[in-house]
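Chemist: Show me how the following folds:
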Amino acid sequence: MSEMSIQQVLSQMRALQSDATGQPESTQGTAGTQFSELLSQSIEQVNNNQQQAAELSSAFEQGDPNADLTEVMIAMQKARVSFEAMTEVRNKLVEAYKEIQNMPI
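Modeler: Purely as a prediction, here's the structure:
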């Protein structure tokens, strides 16, 4: 993953955090935010996206007249993309951990 991609993922994580907290992104201080809190909130947002997609999909399958196919597809794609982004972040964390672990003392 290139430096630009990492910055995009971090930007998306910050946007997810601002969505989750309901505060505008510009008023949040990223320096004061703990990494574990940011990661936890991002994981919760990914989980929420997946649950929402599953609920919409289930409602559509059951024939709910309020469930629109386009909304279902958008929710499913949003859940997929957020999960893939979280997987990439996890992979980078594992790579960084292995790199640190292999450093000579």
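
Chemist: For the rest of this, base every contact and every neighbour count on C-alpha atoms.
Modeler: OK.

Chemist: can you tell me which residues contact Gln28?
Modeler: By CA atoms under 8 Å, 6 or more residues apart in numbering, the residues touching Gln28 are Ser18.

Chemist: what about it, distance to Asp64?
Modeler: Noted for Gln28: a distance of 39 Å to Asp64, by CA to CA, to the nearest Å.

Chemist: in the chain, which spans are strands?
Modeler: Counting by DSSP state E, the chain has no strands to list.

Chemist: want to put them side by side, so please do this one too:
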Amino acid sequence: MTDAISSILSQIRAHETRARGDVGNTNAIDVGLGNAQLGRVESGTKAPGFGELLSGAIDKVSQTQAHSSAMQTAFEMGDPRADLARTMVAMQQSSVAFRATVEVRNRLVQSYQDVMNMPV
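Modeler: Here you go, the predicted model:
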């Protein structure tokens, strides 16, 4: 299951990179983490904290779901700009983003439980 999620996330990254036109930029890692680029911190700036990254990721998932919902509503209303293919892709992106967020939450809860059960 973890390999499937990793595969889906890598496909989303590749699609997003192609959509932005950054075909040659392999350092841009953005899996719902806003504009944070992991592993790259400019001198003199403070790296974002875990809470900020998590909040940004949740906001990005929320935006994805709102966009999907808007596309679905536009398609149902007969808007010619909202074709079926784009609407289905938006819905699938929203679904994958939500499942990935739930998986991250599950991993965090499991890690917390493991730490709390450690003998002192």
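
Chemist: Could I get the TM-score for this pair?
Modeler: The TM-score (TM-score structural alignment, normalised by the length of the first structure) is 0.76; 94 aligned residues with a CA RMSD of 2.7 Å.

Chemist: which helix of the second structure spans the most residues?
Modeler: Using DSSP state H to define each element, the second structure has its longest helix at helix 84-116.

Chemist: mean shift between it and the first structure?
Modeler: Compared with the first structure after fitting, helix 84-116 of the second structure has a mean deviation of 0.5 Å; criterion: mean CA distance after the TM-score superposition for the first structure.

Chemist: Give the aligned range of that helix in the first structure.
Modeler: The aligned range for helix 84-116 of the second structure in the first structure is 69-101, by TM-score structural alignment.

Chemist: Now do that stretch: distance to the chain's middle.
Modeler: Stretch 69-101 of the first structure has its C-alpha centroid displaced from the chain centroid by 6 Å (CA atoms, centre = their mean, to the nearest Å).

Chemist: ok, whatever residue of the second structure lines up with Ser42 of the first structure - how many residues close by?
Modeler: Using TM-score structural alignment, the partner of Ser42 of the first structure in the second structure is Ala57. Ala57 of the second structure: 21 surrounding residues under other CA atoms under 10 Å.

Chemist: so Ala57 of the second structure sits right up against Ala36, yeah?
Modeler: No - Ala57 of the second structure is beyond contact range of Ala36, at 9.8 Å (criterion: CA atoms under 8 Å).

Chemist: Based on its surroundings, how many neighbours for Cys84 of the second structure?
Modeler: Quick fix: residue 84 of the second structure reads Leu, not Cys. When neighbours are counted by other CA under 10 Å, Leu84 of the second structure comes out with 14.

Chemist: Other residues contacting stretch 70-78 of the first structure?
Modeler: So stretch 70-78 of the first structure is contacted by Asn49, Gln50, Gln52, Ala53, Ala54, Leu56, Ser57, Phe60 (CA under 8 Å, 6+ apart).

Chemist: Does the fourth one touch Ser82 like I think?
Modeler: What it means is Ala53 of the first structure. No - using CA under 8 Å, Ala53 of the first structure makes no contact with Ser82, being 11.8 Å away.

Chemist: Cool, thanks, talk later.
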